[in-house]
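1. I need the structure of the sequence given here:
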Amino acid sequence: DWEVPTSGGIARARARLGSGPLEYVFGQVAQPVAEIDTRGAWLGSRRLVSIDGMVWDLPDSAENEAVFGRTTGAAFAQARVVTLVESGSHCAIGARIGPAAGKGSGEQSAAMALVELLDADMLCLADRLFYGFDLWCAAAATGAGLLWRIKDGIELPVVADLGDGSYTSLVFAKGTAAGIRVRLLAAARAGRDVSAGGQARLVRVVEYYVNGRTPAPAGRELICLITNLTDPADVPAAALAAAYHDRWEHEGANAQIKTGLRGPGRVLRSRSPDMVRQEIYGYLLAHYAITALICKAATETDTDPDRVRFVKAVRLARAHVSDPEAFSP
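-> Just a heads-up that it's a prediction; the model follows:
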């Protein structure tokens, strides 16, 4: 006897439910799904994951603007969603929803909560907007491997050449005096541990060029990565450089949610902050369910999950979800 509820019935049920249950369910079910034989999901024994953010346009209501803010030149209030994504499956395994403008709107502050989800079996990738000394230290404390791009202008003095095109260096806490930096660098070059004082960390630097992306000399752009995997015998520099480009899988996952599920250019429907959070967690849960199924099917057929069309999977799900015989009571 089950029938698809009307839009009015769904709206009233959403208001009764609130955002809390969906956030709780996401926190319980959003776990890595790639198996050890899932193609493209690993670097050696380390599961590839990444941190990145996206911005969602919201209905133009006073409540949404007061809570989420509006970035310069934006036509709508906006929410910023920062996620931790398993690269091989595109499954989001952690998320933080916050304002896109004003206090607490930065991606680094959201990422500080997400790094708690890392573990020693992971290699976490992040773009240059995420590097900060405190965030780096918090992420490294989880035992996870880190491979983050950093901005131009950060000084990376050579401690030792590792012979594979990479070298060790030091990153410093903000505000560390020049004299202290010199002493810590000398201690690192002498082979002493410099992390005890909390002002510096030893990192490994991998640098390489990519072609044609920005107006750089000879049409090339320098990519500078730092990692806490300092032993070349563990992971060669070339393998790290190749692995970093799996960070773009996160961009693909964002596009799947915002375009494949929501629809290109569409604004969320919710006019109150709590309903905004509920709606976003709904999208995250729907995306997780579909990408987890894709990953399982791809693994069973020894196919890279990237080769399975997400939009086609969405269409198949939509064709069956309203069928009473296919819908669990």
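2. going forward, measure contacts between C-alpha atoms and count neighbours the same way
-> Noted.
3. Count the neighbours of Arg46 for me.
-> 17 (other CA atoms under 10 Å).
4. wait, isn't it in contact with Met122?
-> Yes. Proximity of Arg46 to Met122 meets the contact threshold set by CA atoms under 8 Å, at 4.9 Å.
5. Now show me the structure for the sequence below, then we'll compare the two:
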Amino acid sequence: MRFHQHLDETFSYTEELNSLDKFLSLLDPDIVEQAFEVSGVATLRRRRLPLEAVVLLVIGMSLYRNETVWDIASKLDISLPGKKLLVAPSALVQARQRLGYEAVRQVFEALSQRTFETKSFEQWCGLNLLAVDGVVYRAQDTHENIEAFGCEKNVHGESPYPQIRMCCLMEVSSHLLLASEFDARHVGEMKLAERLLKHVPANSLTLFDRGYYSLGLLNLWHQSADNAHWMLPARKDLQYEVIHQLSEHDAVVTLPTSPQARKKFCDLPDKITARLTSYQVNGKQYRVLSSLTDPLRYPYDELTEVYTQRWEIELGFKEMKQGLHQAKHALRSKKPDMVKQELWGLLLAYNLVRMVMIDATEDTPDLTPTRLSFTLSMRQVVTFFITVTTRSASKLPEHYAYLLDTLRLCVLPDKRPDRVYPRAVRAKPSKYPKKKNASQLN
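-> Okay, the predicted model is just below:
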């Protein structure tokens, strides 16, 4: 059911609503209530700041990155009527602590799963294309955050900013986040990727970076769901044995596993069967490993083009850090639990914007969600929550339909096929002003 149809049924009897009502209609109150019960924060007491309102506040912290928490609560009008017009800042802090981070995580995971199951996405050879990669966020320089997350060490000591390492699973055709795991900076991406195994959907192909080469992880990934496959670039020193040569540049091979890997992964066999494919792009040779060993179902000509989609997750990280996070140096929360809550709120806010972008392109075959500007779409969604009148609930579906029409105008320019971005090491900036020469002084 389309969102505006759901709103038409939900608000057909309502005369007045606020931002919280709009938010719960988009998010589905059943998901929020179930998340509260699973996390153990559900309560029968009716407060002026209910838990549903606090979830919206946490999401608003990402949508309004340059505003204070108190200003966000005032703009969104999330509190219930009371003796005082506005709630005190201390009440917002206590409300966030009462909510915790596990409830926001449960809301994010339930919403991601429902969206992936109910929406249709582009497929490759009958498989949904996914990608896994890692990203790092900085937290505020407090003693609690340093103890919980740790700092990056360098030759001059430790960095003053604690760091959180995150690993995400993303659907590449829409940039929708399916799952995410994060922990202290000393926890590696391989460990975080193992925690994503329970979220791997059936009939999917996951694209990994070269650094995720672990036969134990790849074997578990292939067994985690029905028809779940993986692909990643082959190492230069790859050791393998050809068991069936499909063509000159395509072969089914066996990869030997090490005793250390078999000790760590109990079900890991002595050898793993995989497919080694090589191809050339602009005269440069590339090789990829995959679990797609069936050459009839996954032909060579299509296999050589699919791995380029892995870059989409990098663009998704850019949208989160530069779009939602406004390229800020660090998160705003000062305690570890609130840092985790803020991160889950950021991921939830990102997916909510992506959901609206998916709705906007659902009936337009020539337009995909990734062709829309995330920054412009996010601004339109924020405007929708603030400016849509709260006295005309029956017209809310019309306002949402207008929002979708507006998002369809936020199309990005066509990509330039001849544009290249060579890797380069940036020069370290100097804290001293550059000395001017004689010609510049005259």
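6. Tell me how the two chains score on TM-score.
-> Here the TM-score for the pair of chains, by TM-score structural alignment, normalised by the length of the first structure, is 0.82; 296 aligned residues with a CA RMSD of 2.5 Å.
7. circling back: could you name every residue contacting both of Arg46 and Met122 of the first structure?
-> Gly145 (CA atoms under 8 Å, 6 or more residues apart in numbering).
8. What does Leu178 of the second structure correspond to in the first structure?
-> The pairwise alignment with the first structure assigns Leu178 of the second structure to Ile93, based on TM-score structural alignment.
9. Its match and Gly53 of the first structure: what is the separation?
-> According to CA to CA, to the nearest Å, Ile93 of the first structure stands 13 Å off from Gly53 of the first structure.
10. Likewise for Ile180 of the first structure?
-> Distance, Ile180 of the first structure to Gly53 of the first structure, using CA to CA: 35 Å.
11. do Tyr209 of the first structure as well
-> 25 Å.
12. neighbour-wise, which of these two wins?
-> Of the pair Tyr209 of the first structure and Gly53, Gly53 is the one with more neighbours under other CA under 10 Å, namely 21 against 11.
13. Find the residue at the geometric middle of the second structure.
-> The residue lying closest to the centre of the second structure (CA atoms, centre = their mean) is Leu177, at 4.0 Å.
14. how big's the offset between the helix or strand where that residue lies and the first structure?
-> Using DSSP states H and E, Leu177 of the second structure sits within strand 176-184. Compared with the first structure after fitting, strand 176-184 of the second structure deviates on average by 0.8 Å (mean CA distance after the TM-score superposition for the first structure).
15. on contacts alone, who are the packing partners of the helix or strand encompassing Glu152 of the second structure?
-> Secondary structure from DSSP H and E places Glu152 of the second structure in strand 151-154. Judged by 3 or more CA pairs under 8 Å, 6 or more residues apart in numbering; DSSP states H and E, the packing partners of strand 151-154 of the second structure are strand 157-171.
16. Buried ones in the strand it packs on, by neighbour count?
-> Pro160, Tyr161, Pro162, Gln163, Ile164, Arg165, Met166, Cys167, Cys168, Leu169, Met170, Glu171 (16 or more other CA atoms under 10 Å).
17. so the longest helix along the first structure matches what in the second structure?
-> Scanning the first structure for the longest helix, with DSSP state H as the assignment, gives helix 273-300. Under TM-score structural alignment, the match for helix 273-300 of the first structure in the second structure covers residues 336-363.
18. Going by neighbour count, which residues of the matching stretch are buried?
-> Applying 16+ other CA under 10 Å to stretch 336-363 of the second structure flags 336-362 as buried.
19. can you tell me how far Asp141 of the second structure sits from Phe149 of the second structure?
-> Taken as CA to CA, the span from Asp141 of the second structure to Phe149 of the second structure is 11 Å.
20. Identify the contacts common to these two.
-> Shared contacts of Asp141 of the second structure and Phe149, defined by CA under 8 Å, 6+ apart, comprise Pro162.
21. picking that back up, just the buried residues of the strand holding Glu152 of the second structure, please?
-> Cys151.
22. thinking again about what came up before, in the second structure, which residue range corresponds to the helix or strand following the longest helix of the first structure?
-> Scanning forward in sequence from helix 273-300 of the first structure by DSSP H and E, the next helix or strand is helix 310-321. Helix 310-321 of the first structure lines up with residues 374-385 of the second structure when matched by TM-score structural alignment.
23. what's the counterpart of Phe228 of the first structure in the second structure?
-> Not quite, residue 228 of the first structure is Asn, not Phe. Asn228 of the first structure maps onto Ser291 in the second structure, by TM-score structural alignment.
24. right, and its match touches Trp230 too?
-> Yes. Between Ser291 of the second structure and Trp230 there is a contact under CA under 8 Å: 5.8 Å.
25. Check the contact lists of the two and give me the overlap.
-> His222.
26. Contact partners for Arg235 of the second structure?
-> Counted by CA under 8 Å, 6+ apart, Arg235 of the second structure has contacts Arg210.
27. returning to what we had before: overlap in contacts, Ile93 and Gly53 of the first structure.
-> Thr83.
28. Check the gap between the closest residue to the match of Asn228 of the first structure other than its chain neighbours and Glu158 of the second structure for me.
-> In space, and not counting its chain neighbours, Ser291 of the second structure is closest to Ala274: 5.0 Å by CA to CA, 6 or more residues apart in numbering. Distance, Ala274 of the second structure to Glu158 of the second structure, using CA to CA: 42 Å.
29. Equivalent analysis for Tyr212 of the second structure, please.
-> Taking CA to CA, one finds Tyr212 of the second structure at 27 Å from Glu158 of the second structure.
30. now the strands for the first structure?
-> Secondary structure of the first structure (DSSP state E): strands at 42-43, 46-57, 78-86, 92-99, 122-126, 145-149, 158-161, 166-172, 200-211, 220-227.
31. Read off where the fifth one ends up in the second structure.
-> What it means is strand 122-126 of the first structure. Taking TM-score structural alignment, strand 122-126 of the first structure hits residues 204-208 over in the second structure.
32. for the second one, same thing?
-> Mapped onto the second structure using TM-score structural alignment, strand 46-57 of the first structure spans residues 127-138.
33. what residues does that stretch touch?
-> By CA under 8 Å, 6+ apart, stretch 127-138 of the second structure touches 121-123, 161-173, 185, 189, 193, 203-209, 310, 312-314, 317, 329-331.
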